[in-house]
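A.B. asks: The sequence isn't on hand, but the structure is:
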């Protein structure tokens, strides 16, 4: 009889550990899914930028350095985004994306500031459409980032709670995920994407 009670306790403990571990995996997958939503919007942004630069190039021939800086920043952001997409719970990958996105936002801000000096560019219908699409995409990125940060917070809190932290330490391999925050003060400013007078 004592053996059956002991066996029952062991089975209950094992099931308890399995339940905690399964929830941890589900939360980790939720983080990955939330990152995928950011990745979709970032990719849309990256796809718009070459068209934006190409349209501006016809009007801003003397601003070659600025246009190249935008393309280089875009390419860096694409590379960082691809690395993060392969493992969205890797804190270093997310930090690299945040840094690359900050550089891209800064380069776009300089492009938009210079574009203000080109009235023909401001009046270009293609440029207006691209700017509108970019503004919509920026809003979608912001919403996706919030959903990702919520998923990261749930995942990280779950790992730290007792007795979940015992299971995490026992199984290992579950580092805290990194929030996707805008650290650069310049990048926190809303990118002005309108040429209205």
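C.D. replies: Yep, that arrived. From a predicted model like this one, the values you see are computed outputs, not experimental measurements.

A.B. asks: drop to CA atoms for contacts and neighbour counts, all remaining ones
C.D. replies: Will do.

A.B. asks: Count the neighbours of residue 116 for me.
C.D. replies: Here the count is done by other CA atoms under 10 Å, and residue 116 has 15 residues near it.

A.B. asks: For this structure, which residue occupies the most central location?
C.D. replies: Ranked by distance to the mean C-alpha position of the chain (CA atoms, centre = their mean), the top residue is residue 38 at 4.9 Å.

A.B. asks: biggest helix in the chain by residues?
C.D. replies: Of all segments of type helix in the chain, defined using DSSP state H, the longest is helix 2-57.

A.B. asks: Show me what that helix is packed up against.
C.D. replies: With contacts defined as 3 or more CA pairs under 8 Å, 6 or more residues apart in numbering; DSSP states H and E, the packing partners of helix 2-57 are helix 64-86, helix 125-160, helix 164-171.

A.B. asks: about what we covered before: ok, now how distant is the residue nearest to the centre of the chain from residue 85?
C.D. replies: Separation of residue 38 from residue 85 (CA to CA, to the nearest Å): 9 Å.

A.B. asks: The helices and strands packed on helix 2-57: which one's closest to residue 51?
C.D. replies: Each of the helices and strands packed on helix 2-57 was scored for nearness to residue 51 using CA to CA, and the closest is helix 125-160 (7.7 Å).

A.B. asks: circling back: how deep is the closest residue in space to the residue nearest to the centre of the chain that isn't next to it in sequence tucked in, by neighbour count?
C.D. replies: Using CA to CA, 6 or more residues apart in numbering and skipping residues adjacent in sequence, the residue nearest residue 38 is residue 144, 5.2 Å away. The number of residues packed near residue 144 is 21, by other CA under 10 Å.

A.B. asks: who's in contact with residue 144?
C.D. replies: By CA atoms under 8 Å, 6 or more residues apart in numbering, the contact list for residue 144 reads 34, 35, 37, 38, 41.

A.B. asks: ok, and here's another one to check against it:
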């Protein structure tokens, strides 16, 4: 009789621990998804701003067509992108292109003085700052989640419940370099 009680206690203990870890992973994974959504919201704001910026620049910088087309093309690819990884990759490309586009504006004094352009530039800077904070929060959240997935005993339950590591948001190749503008 005593052995049955001990066996039942062990089984109950395992069930409780399993439920605790399942809920922990669900909570952490939902936080990761929420953090990505926060980035996605800011990136969408930036995508919505891109047509206004390019149209404003287009009027002044007619021979910068290649840069403008590249920005619009990357924006369209981002909008149609499937999955976090693809969006992260295209986002890095867009960041570089927008940096190049803003650098181009330095060569056009009339554009730099244009009130619409200045407002768009201000909005873009604000969005870029928010994207930076959202990326940092996302990476912190993913790091906590990944640690839970990798560390014992969590790694055992993560494997049982099929929770996998998430990808950190990293700077793309060349993103740390200053954009080069050629005339």
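C.D. replies: Nice, thanks for sending it over. These figures come from a predicted structure and were not determined experimentally.

A.B. asks: And the TM-score between them?
C.D. replies: A TM-score of 0.91 describes the superposed chains when it is computed by TM-score structural alignment, normalised by the length of structure 2; 178 aligned residues with a CA RMSD of 1.6 Å.

A.B. asks: quick revisit: the contacts of residue 144 of structure 1 into CSV, with extra columns for distance to residue 191 of structure 1?
C.D. replies: Putting the contacts of residue 144 of structure 1 into CSV (distance: CA to CA, whole Å) gives the following:
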residue, distance to residue 191 of structure 1
34, 23
35, 22
37, 21
38, 18
41, 16
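
A.B. asks: neighbour-wise, which of the residues you listed leads?
C.D. replies: Neighbour counts for those were taken using other CA under 10 Å; the highest belongs to residue 35, with 26 neighbours.

A.B. asks: give the contact list for that residue.
C.D. replies: Contacts of residue 35 of structure 1 by CA under 8 Å, 6+ apart are 85, 88, 144, 145, 148.

A.B. asks: For the counterpart of the fourth one in structure 2, grab the count of nearby residues.
C.D. replies: Spelled out, that is residue 145 of structure 1. Aligned counterpart of residue 145 of structure 1 in structure 2: residue 135 (TM-score structural alignment). Using other CA under 10 Å, residue 135 of structure 2 has 20 other residues around it.

A.B. asks: what does the one 10 residues further on give?
C.D. replies: By other CA under 10 Å, the residues close to residue 145 of structure 2 number 24.

A.B. asks: Could you check what's spatially nearest to it, not counting adjacent residues?
C.D. replies: Beyond its immediate neighbours in the sequence, the residue positioned closest to residue 145 of structure 2 (CA to CA, 6+ apart) is residue 28, lying 5.5 Å away.

A.B. asks: residues in contact with the one you found?
C.D. replies: Taking CA under 8 Å, 6+ apart as the criterion, residue 28 of structure 2 is in contact with 141, 144, 145.

A.B. asks: Using TSV, lay out the residues you listed together with distance to residue 123 of structure 2.
C.D. replies: Converted to TSV, these look like this (distance: CA to CA, whole Å):
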residue	distance to residue 123 of structure 2
141	27
144	32
145	32
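
A.B. asks: Pick out whichever of these sits closest to residue 175 of structure 2.
C.D. replies: Using CA to CA, residue 141 is the member of the contacts of residue 28 of structure 2 that sits closest to residue 175 of structure 2, with 22.7 Å.

A.B. asks: Once you drop chain neighbours, what's closest to that closest one?
C.D. replies: By the measure of CA to CA, 6+ apart, the closest residue to residue 141 of structure 2 outside its immediate chain neighbours is residue 32, 5.7 Å from it.

A.B. asks: Could you report the distance from the nearest residue in space to residue 81 of structure 1 that is not next to it in sequence to residue 122 of structure 1?
C.D. replies: Among residues not flanking residue 81 of structure 1 along the chain, residue 97 sits closest, at 5.7 Å (CA to CA, 6+ apart). Residue 97 of structure 1 sits 30 Å away from residue 122 of structure 1, taking CA to CA as the criterion.

A.B. asks: Let me know the helix or strand that the alignment partner in structure 1 of residue 104 of structure 2 is in.
C.D. replies: With TM-score structural alignment as the criterion, residue 104 of structure 2 lines up with residue 114 in structure 1. Under DSSP states H and E, the secondary-structure element containing residue 114 of structure 1 is helix 91-115.

A.B. asks: Please report the distance of the match of residue 145 of structure 1 from residue 173 of structure 2.
C.D. replies: 17 Å.

A.B. asks: ditto for residue 101 of structure 2
C.D. replies: Using CA to CA, we find residue 101 of structure 2 at a distance of 18 Å from residue 173 of structure 2.

A.B. asks: neighbour-wise, which of those two wins?
C.D. replies: Per other CA under 10 Å, whichever of residue 101 of structure 2 and residue 173 has more neighbours is residue 101, with 22 against 10.

A.B. asks: what's the spacing between the more buried one and residue 28 of structure 2?
C.D. replies: Summarising the geometry, the distance separating residue 101 of structure 2 from residue 28 of structure 2, computed by CA to CA, is 38 Å.
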